[in-house]
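> how would this look folded up:
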Amino acid sequence: MRFVGGYHDFRIERGGLQVFPRLVAAAHRGSAPDGSLGSGVAALDALLGGGIERGTSTLLTGAPGTCKSTIAAQFAVMAARRGERAAMFPMPEDKLLSVQLHELLTFLGRCGTATLLVSVQRGLIGTHMDSPVDASYLADTVVLLRYFEAQGSVRSAISVLKKRSGQHERAIREFEIARTPSWRRSRTSCATRSRRCRTRCT
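This next block holds a predicted model:
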């Protein structure tokens, strides 16, 4: 008798029990296209070694307010502008997620999907910071965003800790998010003077 072992989600509803079988990536085969996806921000793409590759997973992790979701949305916006599909889903950060996260990322990789995970760290500034779910060992690329103090102000920095699919810059770059005066000016520009990356987005 064929069956799918392991833990499965279920829901009790009127009239019976609805079971959602867990995902088994090995049961799904697909052809993953090659190529990298850019963010539209030249300095950010350079930091990532040309962007993120199709069929890989990228973890954006850092303290609250360090623009993790903004950077993820930037990749989604650029994908939509290229005529490609992009979707964003909120997911709970608990230990139950890590049980099926490996299968989910493997399945999406087989489909050629570039996945971005956003994980918030507890704490703001310092060395004692952790995340509710540690997905750093699962993700192909890990991008760390953090705060630092300089010249009497709190600033933001971004760095790439690892990238399995290729080379990347080892530099720690300061960055800031700025808005254009009008929504009609929706192009993303970047200035890299003094290792500072300025992202202009709507």
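> please count neighbours and contacts with C-alpha atoms only from this point.
Fine.
> quick check: longest helix of the protein.
Secondary structure of the chain per DSSP state H: the longest helix is helix 95-110.
> mind listing what's buried in that one?
100, 102-110 (16 or more other CA atoms under 10 Å).
> centre-most residue in this protein?
L116 (2.6 Å; CA atoms, centre = their mean).
> doesn't it belong to a helix?
No: when the secondary structure is assigned by DSSP: H, G, I helix; E, B strand; the rest coil, L116 falls in strand instead of a helix.
> okay, it and A87: tell me how far apart.
Here the distance between L116 and A87 works out to 10 Å (CA to CA, to the nearest Å).
> same check, this time on V118
When CA to CA is the yardstick, V118 and A87 sit 14 Å from each other.
> which one of these two has more residues nearby?
Summary of the neighbour comparison: V118 and A87, criterion other CA atoms under 10 Å, with V118 having more neighbours (21 against 10).
> leaving out the residues flanking it, which one is nearest to the more buried one?
The shortest distance from V118 to any residue other than its chain neighbours is 4.9 Å, reached at L60 (CA to CA, 6 or more residues apart in numbering).
> ok, the one you found touching L144?
Yes: using CA atoms under 8 Å, L60 and L144 qualify as a contacting pair, with a distance of 6.2 Å.
> Proceed likewise with the subsequent sequence, for comparison:
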Amino acid sequence: MKEKQLPLRISTGVAGLDEILSGGLIPNRSYLVRGGPGTGKTTLGLHFLEAGMRKDEKGLIISFNLGEKELRELMKGFNPDLQNFSVLDLSPNSRFFSEVESYEIFAPSEVERGPITKTIIERIEAEKPKRIAIDSISQLRYLASTSAQFHKQIRSFLYFLIEKGTTVLFTSEVSSTNPDDDMQFISDGIISLSNSPEGLRTLSPLKYLGSGFLSGLHNLKLSAVGMEVFPRLVPQNHARPFTLEALSSGVPALDEMLCGGLERGTITLISGPSGTGKTTLGMNFMKEAARRGERSVIFSFEEDPELIFHRADSINIPARVMVEKGTLSIQRIEPLQYTPGEFAYMVRKEVEEKNARIIMIDSTAGYRVSLQGEDPVSHLHAVCKYLQNMGVATILINEKEHLTGSFRITELGISYMADNIIFLDYIERYKGSIIELKKAVGILKKRMSGFDSSLHELEIGPNGIRISETLRNLKFIIAGLPSWQEPE
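This is a model prediction of the structure:
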């Protein structure tokens, strides 16, 4: 049986949207882009034309909203060198108001009649564009005498354009008082854009004849340089083969506790109170990865890279040198600047384009409060499962909020997704009349192998991490008040 060939695709001009649409748009069809004011419809239309210009395809925008000058200014933000698209400016101007001019829409019987029709046909016949953007076709609705007439005219208009060998992207203004159901029926594909009161922008494909697509809500961002779309992360759609081998921490005692180290493709939760050395412990695995020539990435939600460099310098981790050699990247994630979809896309680029082998998210609490949107656990779950499928060792740093009280691994409820759990804590050491505050490390869970279940003293100094032999005479660990009474 012959393998079924997918139809030829052309780019929308937005890489993330092309991925959502299984490679782009099928040519010689019409596509509806619908949404309220300010959702990015015109911007997407310009990206569509820009993608054609990059392939020397002639593009035409028929504008009933913005004038030619405004459209060209918008395009300059995307790419100042691409200005050779054609504009048919049918937007009202000051002369329209002063002279009380009126538009005529297509005659009921034929698409070729009427002043606007004649102007459009003449331009298309003269320029023979391969791509046409119409912004916005909703304006024509107000000029038709009845809804039935409008539907018939628009259908004939789109058929005419398709017969001329063009691919059409047309926009529609959507509101509760102006539905666009009729245009949804006559289009070959529908892309819906929305903007929540909180400013969260999303894109959702609703229809695509003859093609599959990635359904659901996808985050998008608009800026002076145009539109970026971040496809919703579906972990099962991504996988690559890898060897399930243990990765050393470079600390022999810790590797022995872990029965060799942390395996590729596993998720490790390092949990403990502030200052116990969670990030430092995770960075030791990255230091060893750098010796193997592998790349690691820290997504820091709480600390600036310079603070991480300073701490690394003091504990014999050459983080600056690793960054210079490309074996480490430290990316500061500013609060409320990213959506979950955008962050997931950043992670994907590191893995798929730069072959990152270890990813650290520091910390889970920072992730929860820094990213826009709801339900951080489900988004974090998707990122971690994606990394697992791609054979990346994932390290989640979890800040234990309370020093005392009942023993809890995480307040976020994410321990279920961890293959390995390493916990750090403070312990009180009683030696006669002297009380000291020490650090301890233990392994609570390791899915791929056995592990040392005893607690060990942890020391962090100029030479790095040192782990002592098993701590004895400890009590009240689960109660949240670990103490160490040395025998007299």
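> quick one: TM-score?
A TM-score of 0.82 describes the superposed chains when it is computed by TM-score structural alignment, normalised by the length of structure 1; 189 aligned residues with a CA RMSD of 2.4 Å.
> and the equivalent of L117 of structure 1 over in structure 2, how many neighbours?
L117 of structure 1 maps onto L396 of structure 2 when the alignment is built from TM-score structural alignment. Using other CA under 10 Å, L396 of structure 2 has 24 other residues around it.
> with T58 of structure 1 as the reference, measure out to I52 of structure 1.
The gap separating I52 of structure 1 from T58 of structure 1 is 8 Å, by CA to CA.
> which neighbours do the two share?
A114 (CA atoms under 8 Å, 6 or more residues apart in numbering).
> can you pull out the strands in the stretch 251-400 of structure 2?
Secondary structure of the stretch 251-400 of structure 2 (DSSP state E, counting those that start in this stretch): strands at 262-263, 267-272, 295-300, 328-332, 356-362, 393-399.
> pull out the buried residues from the fourth one.
By 16+ other CA under 10 Å, the buried positions in strand 328-332 of structure 2 come out as 328-330.
> where does it end up in structure 1?
Correspondence between strand 328-332 of structure 2 and structure 1 is not established for any residue, with TM-score structural alignment as the criterion.
> what about that strand, distance to the chain center?
17 Å (CA atoms, centre = their mean, to the nearest Å).
> just checking, what packs against that strand?
For strand 328-332 of structure 2, the packing partners by 3 or more CA pairs under 8 Å, 6 or more residues apart in numbering; DSSP states H and E come out as strand 295-300, helix 305-314, helix 319-325.
> list the buried ones in the first one?
The reference is to strand 295-300 of structure 2. Those would be 295-300, for strand 295-300 of structure 2 by 16+ other CA under 10 Å.
> ok, those vs R34 of structure 2, which is closest?
Using CA to CA, F299 comes nearest to R34 of structure 2 of the buried residues of strand 295-300 of structure 2, at 35.2 Å.
> so what corresponds to that closest one in structure 1?
For F299 of structure 2, the aligned residue in structure 1 is F89 (criterion: TM-score structural alignment).
> against L144 of structure 1, how distant is its match?
F89 of structure 1 sits 21 Å away from L144 of structure 1 when distances are taken as CA to CA.
> grab the nearest non-local neighbour of D255 of structure 2.
In space, D255 of structure 2 comes closest to G261 once its chain neighbours are excluded; the distance is 4.8 Å by CA to CA, 6+ apart.
> wait, isn't the one you found in contact with P252?
No: here G261 of structure 2 does not reach P252: they are 9.4 Å apart, not a contact under CA under 8 Å.
> those two - which one has more neighbours?
Each of G261 of structure 2 and P252 had its neighbours counted (other CA under 10 Å), and the higher figure belongs to G261 (21 against 14).
> and that one, what's its match in structure 1?
So G261 of structure 2 corresponds to G51, using TM-score structural alignment.
> so that match makes contact with A43?
No: here G51 of structure 1 lies out of contact with A43, judged by CA under 8 Å, at a distance of 10.0 Å.
> neighbour count winner among L60 and L144 of structure 1?
When L60 of structure 1 and L144 are compared for neighbours, L60 comes out ahead with 25 against 19, by other CA under 10 Å.
> any idea how far the more buried one is from A171 of structure 1?
When distance is defined by CA to CA, L60 of structure 1 is 16 Å away from A171 of structure 1.
> cool, and A32 of structure 1?
Using CA to CA, which is the criterion applied here, A32 of structure 1 is 30 Å from A171 of structure 1.
> just give me the neighbour total for Y416 of structure 2.
7.
> same thing with R201 of structure 2?
Using other CA under 10 Å, R201 of structure 2 has 20 other residues around it.
> hang on, the earlier thing: now the longest helix of structure 1 against strand 115-120, angle please.
Between the axes of helix 95-110 of structure 1 and strand 115-120, defined by axes from the mean of the first three to the mean of the last three CA atoms, to 10 degrees, the angle is 160 degrees.
> mind checking how far helix 95-110 of structure 1 is from the chain centre?
Relative to the chain's own centre, helix 95-110 of structure 1 is displaced by 14 Å; criterion: CA atoms, centre = their mean.
> contacts for that helix?
With contact meaning CA under 8 Å, 6+ apart, helix 95-110 of structure 1 is reached by 22-26, 28-32, 54-57, 114-115, 132-135, 138.
> of those, which belong to strands?
Per DSSP state E, strands hold the following members of the contacts of helix 95-110 of structure 1: 57, 115.
> just the buried ones out of the contacts of helix 95-110 of structure 1, please.
Using 16+ other CA under 10 Å as the burial test, these include 23, 25, 54-57, 114-115, 133-135, 138 as buried.
> and the two most separated of these?
R54 and V133 (23.7 Å).
> now the longest helix along structure 2: buried residues?
With DSSP H applied, the helix covering the greatest number of residues in structure 2 is identified as helix 147-163. Residues of helix 147-163 of structure 2 classed as buried: 149-158, 161-162 (neighbour count, 16+ other CA under 10 Å).
> so which bit of structure 1 is that helix matched to?
Helix 147-163 of structure 2 corresponds to no residues in structure 1, going by TM-score structural alignment.
> so whichever helix or strand comes after that helix versus helix 147-163, what angle?
Using DSSP states H and E, the helix or strand that follows helix 147-163 of structure 2 in sequence is strand 167-173. Following the same axes, to 10 degrees, one obtains 150 degrees for the angle between strand 167-173 of structure 2 and helix 147-163.
> buried sites along strand 167-173 of structure 2?
167-173.
> would you reformat those as CSV and include distance to L444 of structure 2?
As requested, the buried residues of strand 167-173 of structure 2 are exported to CSV (distance: CA to CA, whole Å):
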residue, distance to L444 of structure 2
T167, 58
V168, 58
L169, 56
F170, 57
T171, 56
S172, 56
E173, 56
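> out of these, what pair is the most spread apart?
Taking CA to CA, no two of these sit farther apart than T167 and E173, at 20.3 Å.
> thanks again, I'm all set now.
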